[in-house]
Every structure is written in structure tokens, then in C-alpha cells.
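[1] Fold the following and give me the result.
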Amino acid sequence: MDRHELAGFLRSRRERITPADVGLPAGPRRRTPGLRREEVAQLAFISTEYYTRLEQARGPRPSREVLAALARALRLADGERDHLHHLAGVPPGPPAGPSREVRQSILDLLLRLPQAAAIVLSATYEVIAWNDLAAALLEDFSALSRHERNLVRRAFLTPRSQARLLYSLSDEEAFARAVARQLRAAAARYPDDPEVAALVGDLLSGSAEFARLWAAHDVGAEPTLRKTVNHPLIGPITVNCDVLDITDRDQRVVIYTAEPGSPSEEALRLLSVIGTQRMDVPG
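    Sure thing, here's the model as predicted:
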């Protein structure tokens, strides 16, 4: 445990957070930048005396539970969380669960792709961000619950009789195999996350096909570079499929684009105009 480095790191992280960031009143007589020590202690559910001793390089080695509470209170990124553990002499364990927070720069990127449909997937294949063209091409995700936005659930737990099981993708079966393999790898990365465990449990009990794939213990999958979406209003749209990994958050940006000058490019251009509105509803 490096007490002096730990003390300096905690102090620097505390001073960069404003009371408004964590829903606390600033008050008229605040003399310190950022949060007060007692406010961090309150947010971490530890005593002010104990936290003060840590910042004064006099405290005992904090437990994993205390370190996790401090990481939440100080809003540490994954790299900062690991650094905190190393300074405390406690090797970091696996992250608590898959991140669902999308960086603002990634959200801005989605908006700057007017001719491409793009979504952001969590480690468990939940659609956690999308642009307007993706909503028009695939589905209006804003109208769905979190469960319904999970593409693994969609692949294995949606009744086969339901229309557009997976947006009528040309590679539905290959996609289902791929996401089952990816989920097995994610479950190993987040062994203590209750949401991941619940998702796997639901899939094992609700889908014999998923149970068969899960029992194979396969991980990883070959990328799909092109697929066709059979849109109910426009018809078949063939798109290139490129995936950008956001490694620090264990997320993926999936970008769908059409070949320049192709009928599919014209179809995407039409979708960008009509959006998610129903074309078959009489005016």
C-alpha cells in the first residue's frame, strides 16, 4: 500500500467533482474546490474520520468493499478504479458489471453519420444508443424497454411466429450463434453481475437452441461484413457492417452503410427522410 500516493490520488479526484455533479447543494461558504471530505464519506457510506485518515496518509489498508464505494463516490473511470486498487495494495477484481454509459463523443459521432445507420451495443448486446437512421432501418428503440432492446433476448426468446424476429436479417441463424458465443465471453468477464447471470438464466430456461450453443463452450465469432435487412416498407436493403470496439467501456459501435450508387443507398436515403413513420397509414 502506497499511503502517500493513495492520499494524493483521493484528494485530486475529490477536488474535481462539484457538489452539483452528485446532487448536493454548493452552499454559500464553500472554501474547498470540489467536494468536502465529509461529503465523499457520506457518498461512500464510510465515516468522515476514516476517509480523512486516508487522505492524510494515516489510514489502514481499505477493503475491497471500501475501495468499490470510493470508486462510486468519486465517479472513477475503469482505469482510475484499477489505479486506486493498486495504490491500496489490493489487486482489482473484475468490473461490477457491463457499462451502459455511452461517452458523449460517441453519441456525437452517431449524429455525424447522416448516411449511415449506427448503434452502440453493451457487452451483453443491449442497444444502448442509436441514431435516427438506425431507428428507421431496424426499430424505434426508444419505444422499447431495456429487455426488448437486448438483441440476445430478441434472437432466442422472441416467438418464431412473430414478424421481424431479428429485423428479417439475412444471417439470423449466424447472428444468433455469434451473440451466444459473445455472451459466454462476457459472462466470464462479469462473473458477479446479477443482471448478466439473470440474462443467461432466462436464455437457458427459455431456449433449447441457446442451451445447446451454451453447452458447446464456444467463444468469439467471425465478423459479418455484409448483411441484408428485409425492411417491411422498403424491402431488401444490403449494407456493409463495420464494428468499432470501445475497449475502455467494453462496448461496440456497429455502423451500417450501403455501397455508393447502389439501390440500397437509395433505400437508406429514403429511410432517412421518412424516419420511423408508418408509410402504410392513410392520411
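
[2] Please count neighbours and contacts with C-alpha atoms only from this point.
    Noted.

[3] Residue 181 and residue 215 touch, don't they?
    No. Under the criterion of C-alpha atoms under 8 Å, residue 181 is not in contact with residue 215, lying 10.5 Å apart.

[4] Pick out whichever of the two has more residues nearby.
    Neighbour totals were compared for residue 181 and residue 215, and residue 181 leads with 20 against 9 (other C-alpha atoms under 10 Å).

[5] Now do the same for that one: helix, strand or coil?
    Put simply, residue 181 is helix when judged by DSSP: H, G, I helix; E, B strand; the rest coil.

[6] How about the one 10 residues further on?
    At residue 191 the chain is in coil, as set by three-state DSSP.

[7] swap in residue 256?
    strand.

[8] Test my guess that it contacts residue 120.
    No. Using C-alpha under 8 Å, residue 256 makes no contact with residue 120, being 11.7 Å away.

[9] Please list all residues in contact with residue 122.
    Applying C-alpha atoms under 8 Å, 6 or more residues apart in numbering, we find residue 122 in contact with 98-100, 128, 250-252.

[10] Tell me the buried residues in the helix or strand hosting residue 39?
    Using DSSP states H and E, residue 39 sits within helix 37-44. Residues 37, 39-41, 44 are the ones in helix 37-44 that count as buried (16 or more other C-alpha atoms under 10 Å).

[11] how far is it from where the chain is centred?
    28 Å (C-alpha atoms, centre = their mean, to the nearest Å).

[12] if we can go back for a sec, quick one: which of the contacts of residue 122 is most hemmed in?
    Counting by other C-alpha under 10 Å, top hit in the contacts of residue 122: residue 251 with 24 neighbours.

[13] residues in contact with that one?
    Going by C-alpha under 8 Å, 6+ apart, the list of residues near residue 251 reads 99, 120-123, 245.

[14] cool, residue 99 as well?
    Counting by C-alpha under 8 Å, 6+ apart, residue 99 has contacts 122-123, 249-251.

[15] Next, the second sequence, to be compared with the first:
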Amino acid sequence: MSSKSIRAQRRSELGTFLRSRRERITPDDVGLAPGVRRRTPGLRREEVALLAGVGVTWYTWLEQGRPINPSVHVLDAIARTLRLDRAEREHLYQLAGVPALPPAEERSMLDPQVQLILDTLDPLAAAVYSSRFDLLAWNSTFTGLFPAFVAAAPESRNVIWEHFTSPPCCNPFVDPIAEVRPLVAMLRAAFGRHLAEPAWTGFVHRLSAESPAFARMWSAHDVAEPGPHVKVLRYEEVGEIRLTTTTLTVVGMPEARLVVYAPAGEQSRQRLAHLAAHPSRHCSLPDHGHARPGIRAEADLAPIGTFPTSDLVTVELRALR
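    Predicted coordinates:
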């Protein structure tokens, strides 16, 4: 089947889905008078358009499967009007060609049971990230490793942003470039699913302006999938810690990832336990100063080469359902 035929089939399915959802809602459900001579068991098209704040003709075309491209903002308004639950909203965005829910909703949609699982994983460090590498949830051992990152404002808790903007003295990774290069490649792969979303394009534009090093890596167009990785960190309090990461998917959030950091060896395990009990205060000390910015300049970058990638280690957390 050609891509044109697939798009036409998806638009037809979208129209059918929207009609089925509006037909289950009565005017009384949304505070409208029932009126007379209603030929539809639920809301009329013009009523949905009115409540969602869109044009009647435009909404009619959407239900008819016309080749129009609704924005995330409009889809969100329609979803609220039709009282779609999370699964229905996800289906709506997929049929409309927007493959994920709006990024702003990722945090509010995180199942409370995920935090319970994170806490149960102690003394292993663990955290949940969005596909854009926003930090969504974490446990206490993770806090011991990255106390300043966890303490940052929610809108600043992004792993890639932190790597490129934090001063080297506050970045515990022994080789920040080797650490961040595969992350940028994974971000580039995920970006292909969010090309028209302002939250994604704005993030890339802001970080490109903030860090020439990121702009250079981004322009290489390298892509990669998540996989096991050995991270090497060094702290003044305990010295070097080596951690092996395992990535798991989270049921109900297709683009979210739960990453578990397991110590590679007994020495790293003991040092991780010490940091979990006594988080590093180095960067939060009153007299701590920064010699220079983070990974910003072209001179900070080694030549871009290739790096190995591994298959995603996937474990569905079915306990969340």
C-alpha cells in the first residue's frame, strides 16, 4: 500500500473515530439545551466545533477525512470537548499523524505506581525520562548521584540541556563528550516523531543558541536507539564510580523510558551507597565558583566519530496496569 493510500485510510479512520466519540455525549453532558428534531444520538458537528473553538466547516472536513493537518493545540481542544480518556487521546493523535501526546502532558500522565517501582529499586539508582530526556521521576539513590540536577526547577531538568550548559566542575562524568554524543543521537531519532511540535523545535533552537557544541553535534544528523551503556563518574567524596545502565519501557507511556543504573563491581557499589546516604554538596557550597561555562565551544569537542549502539533492553512494566 502506498503512503498516499495509508494517509487516506488514516484520515477515514479518524473521521469514524470522531463521529463515534461525539455520538456518545449528550447535549446535557456539556450544558447545552437538547433542542428538537435531533437526528444524531449525541452532539452535532457544529456543537463540537463551538465547544472546541474551531470552525464548523473545518471540523466537518476533519470528520469527512479531508486532507487537512490539525495542530496539537486543536486536537487537544477536541479531545477535551469529547471527553477522551488517555488511551483515546493517544489514538486520536496517532490517527491525525501526531505520534505522541503533547510533551507538556507527559509529567501529569505518569502513573503513580511508577514512583513505587523506582523506590523499590533502591539501592540501585533509577529514573524515568521522556523521549526528549526530561527527567520525570527518580529515586533517592539517583538523588545521591545528581543532587543539583534533581534540585533544579522542573523545566530545567533535562539531561542533554544539563550536559551542555552546566560548568565542567559540576559535571561528574569523566568524559562528558563521550557521554552526551549518543544522547544527542537518540534525541535526533526521537525528534523525527515530533517535527511539528513547538515544544521540541523550541528546545532544539534554544539549546543550539546556548551551545555551539550541541549545534555541531545536532547538525551531524547521527541517530541511535537506547541501549546498555557504561557510565563513569567521579566525585570528590568517593572517587570514581562505574555504572551500567539498562533501559526499560513503561506501559502506557510509549516514549518514556525507565533507566536503571547498576554499579559495575563491589567498589562502585560501596561508593554509590555512600553517595546515596551522603549526597555530594560540592556544587551547592556557598563559596563554590565556576571557572568557565559548560560544553559550549567548538574547541571543547573532539572530532565526531562513530560510537557503538546496542539493542534496546525492553521490559514492559505490566504491574502498572
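
[16] Fetch the TM-score of the aligned pair.
    TM-score for the superposed chains, counting by TM-score structural alignment, normalised by the length of structure 1: 0.70, backed by 243 aligned residues with a C-alpha RMSD of 3.7 Å.

[17] in whichever helix or strand residue 47 of structure 2 is part of, what's buried?
    Using DSSP H and E, residue 47 of structure 2 falls within helix 45-52. Neighbour counts over helix 45-52 of structure 2 (16+ other C-alpha under 10 Å) mark 45, 47-49, 52 as buried.

[18] mind listing the strands for structure 2?
    125-129, 135-138, 229-235, 239-250, 253-263 (DSSP state E).

[19] Dump the ones you listed to TSV, plus distance to residue 15 of structure 2.
    Formatted as TSV, those follow (distance: least, C-alpha to C-alpha, whole Å):
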stretch	distance to residue 15 of structure 2
strand 125-129	33
strand 135-138	34
strand 229-235	44
strand 239-250	30
strand 253-263	24
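
[20] ok, and which of those strands has the densest surroundings?
    A comparison of these by mean neighbour count, using mean count of other C-alpha atoms under 10 Å, puts strand 125-129 on top with a mean of 24.

[21] What is that one packed up against?
    Here strand 125-129 of structure 2 touches strand 135-138, helix 140-145, strand 253-263, going by 3 or more C-alpha pairs under 8 Å, 6 or more residues apart in numbering; DSSP states H and E.

[22] By how much does that strand deviate from structure 1 on average?
    For strand 125-129 of structure 2, the mean deviation from structure 1 after alignment is 0.9 Å (mean C-alpha distance after the TM-score superposition for structure 1).

[23] tilt between that strand and strand 239-250?
    Angle of strand 125-129 of structure 2 versus strand 239-250, following axes from the mean of the first three to the mean of the last three C-alpha atoms, to 10 degrees, is 50 degrees.

[24] give me the stretch of structure 1 that strand 125-129 of structure 2 matches.
    Strand 125-129 of structure 2 lines up with residues 117-121 of structure 1 when matched by TM-score structural alignment.

[25] Just give me how far the matching stretch sits from the chain centre.
    11 Å.

[26] ok so, going back, can you list which of the contacts of residue 251 of structure 1 carry over to structure 2?
    By both residues aligned by TM-score structural alignment, their matches' C-alpha atoms under 8 Å, the contacts of residue 251 of structure 1 still in contact after alignment to structure 2 are 120-123, 245.

[27] tell me which of these is nearest to residue 196 of structure 1?
    residue 123 (9.6 Å; C-alpha to C-alpha).

[28] my guess is the closest one contacts residue 101, does it?
    No. With contact defined as C-alpha under 8 Å, residue 123 of structure 1 does not reach residue 101; the gap is 11.7 Å.

[29] Neighbour count: these two, which is higher?
    Set residue 123 of structure 1 next to residue 101 and count neighbours by other C-alpha under 10 Å: residue 123 wins out with 23 against 11.

[30] I'd like the helices and strands packed on strand 125-129 of structure 2 laid out as a markdown table, including distance to residue 239 of structure 2.
    A markdown table is the format used below for those (distance: least, C-alpha to C-alpha, whole Å):
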| stretch | distance to residue 239 of structure 2 |
| --- | --- |
| strand 135-138 | 23 |
| helix 140-145 | 12 |
| strand 253-263 | 14 |
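
[31] coming back round to it: the helix holding residue 47 of structure 2 - contacts with which helices or strands?
    helix 56-64, helix 72-81.

[32] could those go into TSV alongside mean neighbour count and distance to residue 96 of structure 2?
    Listed next are those as TSV, based on neighbours: other C-alpha atoms under 10 Å; distance: least, C-alpha to C-alpha, whole Å:
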stretch	mean neighbour count	distance to residue 96 of structure 2
helix 56-64	16	9
helix 72-81	18	8
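
[33] could I get those helices as TSV with distance to residue 194 of structure 2?
    TSV is the format used below for the helices and strands packed on helix 45-52 of structure 2 (distance: least, C-alpha to C-alpha, whole Å):
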stretch	distance to residue 194 of structure 2
helix 56-64	21
helix 72-81	10
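
[34] mind checking which of these is nearest residue 94 of structure 2?
    The nearest among those, by C-alpha to C-alpha, is helix 72-81 at 10.8 Å.

[35] just the angle between the closest one and helix 56-64, please?
    80 degrees.

[36] before we move on, the earlier item: can you tell me which of the contacts of residue 122 of structure 1 is closest to residue 157 of structure 1?
    Once C-alpha to C-alpha is applied, the member of those that ends up nearest residue 157 of structure 1 is residue 128, at 19.4 Å.

[37] is it true that the closest one touches residue 118?
    No. In this structure, residue 128 of structure 1 is not within contact of residue 118 by C-alpha under 8 Å, at 11.1 Å.

[38] Can you tell me what residue 227 of structure 1 aligns to in structure 2?
    Under the alignment by TM-score structural alignment, residue 227 of structure 1 pairs with residue 231 in structure 2.

[39] Name the nearest residue to that match, ignoring sequence neighbours.
    Excluding its sequence neighbours, the residue lying closest to residue 231 of structure 2 (C-alpha to C-alpha, 6 or more residues apart in numbering) is residue 243, at 5.1 Å.

[40] Against residue 123 of structure 1, how distant is residue 181 of structure 1?
    12 Å (C-alpha to C-alpha, to the nearest Å).

[41] What of residue 82 of structure 1?
    Residue 82 of structure 1 is 19 Å from residue 123 of structure 1, by C-alpha to C-alpha.

[42] And residue 6 of structure 1, by the same measure?
    For residue 6 of structure 1, the distance to residue 123 of structure 1 - C-alpha to C-alpha - is 31 Å.

[43] And residue 60 of structure 1, by the same measure?
    36 Å.

[44] Likewise for residue 48 of structure 1?
    Counting by C-alpha to C-alpha - residue 48 of structure 1 and residue 123 of structure 1 are separated by 36 Å.
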